[in-house]
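Participant: Have a look at this fold, sequence not included:
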């Protein structure tokens, strides 16, 4: 048997004290009853055995059993068995033999099956000896039942103790495994915390109840709601001037369960040391326990926003300076065209110059509109009227046909069906002109451009496909960004501002439609413009 652990030794002492205390209490009751009914035969022997039992109880309380060898501990129940045998010898009719069950149970609990065998043989031997030497000891049913009872109770105690020890070992193993798992989880948590604190973007996890369970250092600095003087920091929208109420701030919205992506928020008053944050809030996947909460990620984009605003201010300033001379040029062209003495060739050239100057003026106006609006809007008023989109497309094809011929590009349109939509014809023409111009400009000589118009149940579609170099997958996500120009475009001899597709998308969205692209590097590009149908027209 393995040596007992420290916890087992302290448990052994408690077991000894409890067993001896109960035995002493039962012995005291036997003494009182035996004396009362006059069943004490030899008083000296009876009280001598009783004294041994009480002495064992006192020793159980006073002695440090947890520091004694195991064989010393085994002497105590032997003394109890002998003491009860002496009491039974002195008082055969008192039935004190039942007291053997107390040390028998304790021996079975502590010493197992070996203790059961030892106590059973001892009690049996004592009863056989007393039966053969004492005339008052008579052979009765209890002569057989008592040893069996003692053996049975001791065996039950042994099996129960064995099961308890096995359960204790299992629990200790499980506890050790849980401690190891807890240590691993703590190390992983420390590692995640160190990694999160090392990055320059903020991360905060919000519990389903709205509490912050994980917040890294960067998030605490980026979303600190008070300044160095303890004053509340003002929060503004993406334009930097529209104040946001505290309950509409990103963290407050995320705590209320709202989900948003890439929202720009300014912290600090205009003219002060302020910062711009790109904030995203997403819900975590639901677990078996239900809602798992949300995570908020913030990134400092102050430098990017300041650079973007500086670029837009520069573009707006240049565009504004261009508008004045363009207006003057168009005015003088109009005056020249009013001259009835112009020969037809000169008039045709002046009309071409006037048309292109007017288009250039419209482009400058669009750039000014883009620069004066927010990231998500497009500041242009639309004159919506029922319009045949096919007529607009045919007019745009006719306008660019000469340029396409000079580049060796074939434009295939075929018969375009009538397709009425509620749109601003001038703005839709601007979108089609831009897409056709790009298709011709970036198409290799000998290529072709296919144009089609389709009637769908809820929209009118214009599809423009080319055989150009296509657009790589890495650039497609930025294709409609303002001032973005792909690598293939930058390496080519063509020039562009990077605003055409951005303005076209904003114009289409202003109509309630959408513009999409299907392309791959080396496979050309297909642009699809969807515009809402005229609600008065049936599909």
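Facilitator: Looks like it came in fine. All values derive from a computational prediction rather than experimental measurement.

Participant: only C-alpha atoms for contact and neighbour calcs from this point on.
Facilitator: Will do.

Participant: for residue 278, what are its contacts?
Facilitator: 262, 263, 264, 265, 298, 299, 300, 301 (C-alpha atoms under 8 Å, 6 or more residues apart in numbering).

Participant: which residue sits closest to it, ignoring its sequence neighbours?
Facilitator: Counting by C-alpha to C-alpha, 6 or more residues apart in numbering, residue 264 is the residue found nearest to residue 278 once chain neighbours are left out, at 4.7 Å.

Participant: quick one: contacts for the one you found?
Facilitator: 237, 238, 276, 277, 278, 279.

Participant: circling back: quick check: of the contacts of residue 278, which lies closest to residue 230?
Facilitator: Proximity of the contacts of residue 278 to residue 230 (C-alpha to C-alpha) peaks at residue 265, which lies at 20.5 Å.

Participant: Now for the closest one: which residues touch it?
Facilitator: Residues near residue 265 by C-alpha under 8 Å, 6+ apart: 235, 236, 237, 238, 240, 276, 277, 278, 279.

Participant: hold the first one in mind and look at this next one:
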């Protein structure tokens, strides 16, 4: 339908062009007839002049009936030939009585330009033939050739001049047609690109509305470019308007559900600052109706590095968080219930150790103590609050005591433990908590080391931090599992396949106690070579509780 409409529009434009091209000739011819009728009516009776008028009328009438569709070779190009013949006949009719009139000959420029634009490839030969007709027809009608060099020069120069005009006009029109063709092609490609972009946008919006996640695309200036319905719901829960603006402080809280995140520390601000957000959990909404949302973000850039904005994706993990909390509460409750009677049992066993069944009671007591340690691990691993009381302590002495406690068991397994020599290190720590950290790291190192190998422990300082490293030559940890070794209840497949005892809580407890001191614990490991666990503890700190 669009192409048909364009053809019809081109046809109407073409018909209008033909009619307008005839206007100068008709106006001049009409004015000439009026003047001759008043002053020289005899000229109107000249056969050549009469023929020019009749031919002009027929040519103009033919121009009124041009079709809308342009054929391969347009017959309408005969109209300018006819116009040149009209001019030649009119000039000859006037020449017979009044000589040559230059103004009438100047009209030939219009049909010449028409021929130059209409016939394209054949424009120059057509103009030469037409101009030759203009200058040669009088001699044909008179039956005599040019009589002097001036007349011959006129016959030759007029076609030459008009041919030059035709070449120039044809070149300009060809360039205009090429420009128009390129513009039309560009318009078509632009339309196709716009349609494709519209389809992509529709597809993108459909995808973002399909996934069960909140998706927001922030522009480089922080404006919201794309926001799906899930994100709009979360924004509304946080107190934002339809455009994502907050009139009051947003209802966005940290993991404790109480600490409000300031506006400059909110999701959008953090994302635009390139602040890593992977795995962060926020609580969004008013108290009693909060939802836990885990957020990730990524900068969107052009191939040249220019920023297109930042996409932020949030997942509602409220059911998962609530189930974890229920599990932790259950573990803590059960552990507390088990710990109280075990404490009484161990107390009574202490009183009975001197009786006749002392050996059997010692076995019972050791197993009860082991069960008490497991319950303590469950309590710590359940995520309950751990109080640490920091006072200046000799970390080197604590480490030596921890090594002495596990040395006998390590030697029975054929594993040696060595403390690297170094200066005394004093830091503000909770002695019992750090001792527990070392016990877990050392027992793990011994447990996963083969007979004949050594565990090397070092204590030192690095700036404002105390550094404790425990290095073993054991089985090592695969790269895909290193990021999970501090997760609660996680055990590597190798440990399960080799039936190495453990609950999967040891390293989680290490991390919890180290972080309670404001420190960090990390691991470097290579499968089949061994592992190095590094603990960093502040030498001085003002923080007191977890």
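Facilitator: Yes, it's here. All of these numbers come straight from a predicted model, not from anything done at the bench.

Participant: one step back: please pull up the equivalent of the residue nearest to residue 278 of structure 1 in structure 2.
Facilitator: Residue 264 of structure 1 maps onto residue 281 of structure 2 when the alignment is built from TM-score structural alignment.

Participant: related to what we said a few turns ago, are any of the contacts of residue 278 of structure 1 buried, and which?
Facilitator: When these are checked for burial by 16 or more other C-alpha atoms under 10 Å, the buried set is 264, 265, 298, 299, 300, 301.

Participant: Kindly indicate which of the contacts of residue 278 of structure 1 lies nearest residue 354 of structure 1.
Facilitator: Lowest distance from residue 354 of structure 1 to the contacts of residue 278 of structure 1 (C-alpha to C-alpha) belongs to residue 264, with 41.8 Å.

Participant: roughly how far apart are the closest one and residue 469 of structure 1?
Facilitator: Distance of residue 264 of structure 1 to residue 469 of structure 1, computed by C-alpha to C-alpha, to the nearest Å: 35 Å.

Participant: Assign a three-state SS to residue 310 of structure 2, would you?
Facilitator: strand (DSSP: H, G, I helix; E, B strand; the rest coil).

Participant: Give the other helices and strands that the longest helix anywhere in structure 2 contacts.
Facilitator: Longest helix in structure 2, counting residues (DSSP state H): helix 149-210. Counting contacts by 3 or more C-alpha pairs under 8 Å, 6 or more residues apart in numbering; DSSP states H and E, helix 149-210 of structure 2 packs against helix 109-118, helix 123-142.

Participant: After it, which helix or strand is next? Please name it.
Facilitator: Next helix or strand after helix 149-210 of structure 2 toward the C-terminus (DSSP states H and E): strand 214-218.

Participant: Which strands and helices lie in contact with that following strand?
Facilitator: strand 224-227, helix 229-237, strand 307-316.

Participant: For residue 502 of structure 2, which of these is the nearest?
Facilitator: Of these, nearest to residue 502 of structure 2 by C-alpha to C-alpha is strand 307-316, at 33.0 Å.

Participant: Just the buried positions in stretch 507-523 of structure 1, please.
Facilitator: Neighbour-count burial for stretch 507-523 of structure 1 [16+ other C-alpha under 10 Å]: 507, 508, 509, 510, 511, 513, 514, 515, 517, 519, 520.
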